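Asker: my questions are about this predicted structure, shown below with the sequence.
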Amino acid sequence: MSLARALVDVRPLRTSPLFRRLLIGRTVSTLGSFMTVVTVMFQVWDATRSTVWSGAVGLAQALPMIGIGLFAGSWVDRADRRRVYLLGNAGQAACSLLLAVQGFTGHVPVAAVLALVAVQASFGAVGAPAAGVFVPRLLPKDQVAAGLALNQVTGQAMMLLGPAVAGVVLGWWGIGVCYLLDAASFGVSFAASFALPAMPPVGEQSRPGLGGVADGLRFLTGHRVVRGALLTDLAATVLAMPASLFPLVNSERFDGDPRTLGLFLSALAVGGVATTALSGPVTRLARPGPVMLGAAGTWGAALAGFGLTTSAWAGLGFLVVAGAADALAVLSRTTIVQTCTPDALLGRVTAAETIVGQAGPQLGNLRAGAVAGWSSGATALVTGGLLCLAAVTAGGASTPELRRGSGPADAPTPPAPPAGAPAAPAVEPG
C-alpha cells in the first residue's frame, strides 16, 4: 500500500472549496474553544482553590448540551441549517467577549463565570446539530467518511495544541487575552460558514416541540444500524472510561510521578491523532459497522491490559492502542449516523449522537470512580475493559446489520445547490 493511500483521504479538500473553507474555520474555532476550556479551569481554580467548583466547570459545559440538544435538533430540522449554525457561532463569540471583559476587569463572582460558560455551551448545543448536516450535503457520498476524518484529525490536533497555547498566553498576557482570542476564532468560523448555501431540510420538516423530538427518538429506536452504533459507543464509554482513574493508578503503580500522569492523557491523544491521520484505508473501505465493533472491542481490551500491567512503558503502549481504537470508533459512529439518517432527521439524530458523546464519558468516569472506591484503580480498569468487550460482542451478535456493514437509509435526493456550490450527495437505499 502506498503512503498516499494510507494517509487521511484529502479528496474532499479538492472536491469542495466550501468544505475546505468550513474546515479551516472550524479548526480555528476548535483551537479557541480548547484555550477557553483551560482558561476557565485556571480562573475558577485560582479564585476558589476548590475541587467542587472545578468540577462544576464540566457540569456547566455538559448539562446545556444534554438538556437543550434534542430540542435544538428538532428546531434545526425545521430551519435553514446554515442560519442556525451562524446564530450558534455568533452567540458563542458574544459569550467569549463577555468572558474577556470580566477577565480584564476582574472581581466577577465565579458563579457568574460559570453562568456565561453555560450560556456559551447552550449556543454550542444549538450549532452542533446544524453542523452535523454540512458534510453529507457538501460532499459526494463516497467522500463523507473522508470529510469526517479530516474534521476529526484537525480537531484532535487542536486538542493537543490548544492547552499548550493557552498556557503560553495565560503566562504572558492573562485570562482576558485568552478569552478574546477565542472570540476572534469564532469570528473566523462565522466568516467561513457565511458563504455556505442555504440548507433547509430535505423532505418533511420536523414537527415543533415534543412531537419532533419523539419522531427523532422513534427513528433512533427503529433503525437497527444507527441504534447499534450509538449503543456500542455508550457501552464503551460508560463501562470503560479511564480518565478519572489515572491519578489513582499513577499513585498505585508509579509512585504518583506527575510526569507519568501527564503522559497517560498524551498517549491517548497520540494514538488518536496518528490513527486518524492514517485513516485512508478505513474510510475508503466503506464498512463503518464492522470497523466500529472491532475498534470498540479493542478499546476495552487495551484498557484491561493497561490495568494489568505494572510497566510504565507497556502501560503507555496500551493507552496509545486505546486512543487509536477510540478514534476509529468515533469516526465510524459519525459516518454511520451521517450516511444512514435521512436529511430531514439529521439534526435530531446528530443531537442525540452529541448527547451520547457528552453523557457517556461522564457516566463512565462516575462508574469507574465508584468501582475503584471499593476495590482499586487496576480492578476498575480491568473489569470495565472486560465488560466493554463483552457488551460489544453481544451488541455485534444481536445486530447483524451493524456487523455486516451499513448502508444509507432511504431519503429524498437534495435539491440542486446554487451555481458554484458542489452537488449534494444522493442517499441510496440501504
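Answerer: In hand now; what should we look at? Numbering: from 1, shown residues only.

Asker: C-alpha only now, for contacts and for neighbours.
Answerer: Will do.

Asker: following the longest helix along the chain, which helix or strand shows up next?
Answerer: Longest helix in the chain by number of residues (criterion: DSSP state H): helix 17-48. Moving toward the C-terminus from helix 17-48, the next helix or strand (DSSP states H and E) is helix 51-76.

Asker: dropping in the other structure now:
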Amino acid sequence: MTRTASQAQHEQPDREGVAPGEPPAKRRIFADLTPLRISADYRRLWFGNTISWLGQAMTALAISLQVYDITGSSFSVGLVGVFSLVPLVLFGLYGGAIADTVDRRKLGLYSSVGACLLSVALAAAAFAGYQRVWFLYTVVALQAVCFALNSPARSAMIPKLLPAEHLPAANALTSMTNTSGAMVGPMLGGFFVGLWGYQAAYAIDVVTFGAALYAMWRLPAMRPERDEGKRGRASVVDGFRFLATTPNVRMTFFTDMCAMVLAHPRALFPAVAGLWFGGDAKTVGLLVAAPAVGALLGGLFSGWLGRIRRHGLAVLASVAAWGTAVAVFGLTRNLWLGLLFLALAGASDTVSMIFRTTMLQTATPDDMRGRLQGVFIVVVAGGPRAGDFLAGTVADLTSPALAITGGGLACVAAVALLALRWPAFARYDSHTPTP
C-alpha cells in the first residue's frame, strides 16, 4: 500500500513500537493516544468528529423534544427513530459502494456539508417559529442519508492514515467519542433547550460542524486502491460475494448479531425497574446509562488491548462476557449489583467493537472497505432493534427474567457454536490478517 502524505509525517516509534514519550505497551493501562500523536490528519479527524458528534447528539434530543411539544404524542416521538432507521439501513449499503468508487475525502466532505445544511435548516425554522412535524421527520430522514454516506467513507479512510498496529488504539478512541457523545450530548441538549429554546441547540450543532468540515477539508485525496481490471462503479452485490468468501470477516458480523439480537435487554428496562427494583423513571435512566458508563470505561482503560494479537479469540471472549453479564443481570434483584453487571457488559462490548472493527479494516482489501463498512452500519443499526423486538416478545410470552437471562445464555451458546463451526477465527493473528 502506498504511503499517504500524513503517514510520511509520522513520528518514528522506538524499538518497542511506541512514540517517544509514550509508556511501553506492556505497561500501558489508559487509552493509547499514539494515533493522535503520530498523524496530524487523524488527529484533526478525531477531534472534528468528537466535537461534531456532541452537536449531533444535542440535535437528536432537541428534535425528539420538539416533536413531543408539537404533537403531545409519544408515538410521534417514536416515529423519529423509524424515519432515521429506514434510510440508514437502505442507504448504508449503497453508501459503502459509493465509498469504494469515488474519492472518500470528497464523499466525506460533501456528506458533512449536507448534514451541516440540514442543521442550518433546523436552526432557521426554529428562529422563524416554524413548527411542522413533517418538516422534522424529513430532516431526520435526510440526516440518516448523510450519515449513511459519510460513515463508510470516514471509516475506510482510517487505515490509510495510520499503521495497522495502531488501529486498535484508534478504534478505542472512536468508541470513547461515540459513548461520551451519546452520554454528554443529550444532557447538553436538554440544558440549552431549557435555557434558550430549540434554536440554541440547533445553532450550536451548526457551529460544531465546523470542526468536522475543517478536518475533512485538510485530508489528502483518498481514492480507493483498485486493480486495473476492476475499474467502474463498485457493486453492492460484489461486496456480498466477497463477504461470502471471507469467513473471518463474516464472523465479526455473526458474533455481533449474537450479542445485539439474542442478549439485548434495553427494551425491558422500564418493566424491570419497577418489578425488580421498586424504582421509577430515574431507575430506568440508571439502567440505560450503566452499559454506556461501562463502555466509556472500557475505552478509557484500553491501553492493554494493543498487546493482543489473537483478535478473533478476543472477540469470542468479549461477546461471551457480554452474554454472561446480561444473564447474571437477569438473576440479580439488587439494583447496584445489576448496574455493575450492565457496566461490565458495556465494557465487554467496547472490547468486542475495537477488535471487530480492526479486523474489518486490516483483513479487507481497500477497494472493499466501504462496502463492508456499509454492512457494518446495517448490522449496528438493525441488530439492537431486532434485539428489542425479540426481548419484548419473549418477556410478554414468559417473563422478563427468562427473556434476559435466557437471552444472555443463548448468546454464549451461539458464540460457542460459531467458534466450533469456524475454528480458524479463534486463531486469527493480527500480524498476518486473513479475511
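Answerer: Here it is on my side, so go on. All values derive from a computational prediction rather than experimental measurement.

Asker: grab the most central residue of structure 1 for me.
Answerer: Gly357 (6.2 Å; CA atoms, centre = their mean).

Asker: helix or strand: which one has that one?
Answerer: Going by DSSP H and E, Gly357 of structure 1 is part of helix 346-374.

Asker: tell me roughly how far that helix lies from structure 2 on average.
Answerer: Superposing on structure 2 and averaging over aligned pairs (mean CA distance after the TM-score superposition for structure 1), helix 346-374 of structure 1 comes out at 0.7 Å.

Asker: what comes up buried for that helix?
Answerer: For helix 346-374 of structure 1, a neighbour-count test (16 or more other CA atoms under 10 Å) marks 346-369, 371-372 as buried.

Asker: what of stretch 253-262 of structure 1?
Answerer: 253-254, 260-261.

Asker: between those residues, which sits nearest Asp80 of structure 1?
Answerer: Nearest to Asp80 of structure 1 out of those is Leu261 (CA to CA; 45.3 Å).

Asker: and the closest one, how close does it get to Val76 of structure 1?
Answerer: Leu261 of structure 1 sits 41 Å away from Val76 of structure 1 when distances are taken as CA to CA, to the nearest Å.

Asker: what do you get for Ser406 of structure 1?
Answerer: 25 Å.

Asker: compare neighbour counts for these two and give me the winner.
Answerer: Val76 (32 against 23; other CA atoms under 10 Å).

Asker: after superposing, tell me the mean distance of the longest helix of structure 1 to structure 2.
Answerer: Averaged out, helix 17-48 of structure 1 is 0.9 Å away (mean CA distance after the TM-score superposition for structure 1).

Asker: counterpart of that helix in structure 2, which residues?
Answerer: Aligned by TM-score structural alignment, helix 17-48 of structure 1 falls on residues 40-71 of structure 2.

Asker: any buried residues in the matching stretch, and which?
Answerer: Buried residues in stretch 40-71 of structure 2 (16+ other CA under 10 Å): 40-68.

Asker: got it, and stretch 163-174 of structure 2?
Answerer: Within stretch 163-174 of structure 2, judged by 16+ other CA under 10 Å, the buried ones are 163-174.

Asker: repeat for stretch 203-218 of structure 1
Answerer: Quick answer for stretch 203-218 of structure 1 (16+ other CA under 10 Å): 205-206, 212-213, 216-217.

Asker: same question, stretch 120-127 of structure 2
Answerer: Of the residues in stretch 120-127 of structure 2, 120-123, 125-126 count as buried by neighbour count, 16+ other CA under 10 Å.

Asker: again, but for stretch 127-147 of structure 2
Answerer: 133, 136-137, 139-147.

Asker: what's the answer for stretch 251-261 of structure 2, then?
Answerer: 251-253, 255-261.

Asker: read off where it ends up in structure 1.
Answerer: Going by TM-score structural alignment, stretch 251-261 of structure 2 sits over residues 228-238 in structure 1.

Asker: now do the matching stretch: everything it contacts.
Answerer: Contacts with stretch 228-238 of structure 1, where a contact means CA atoms under 8 Å, 6 or more residues apart in numbering, come from 289, 292-293, 296, 299-300, 329-330, 333, 336, 353, 356-357, 360-365, 367, 388, 391-392, 395, 399, 402.
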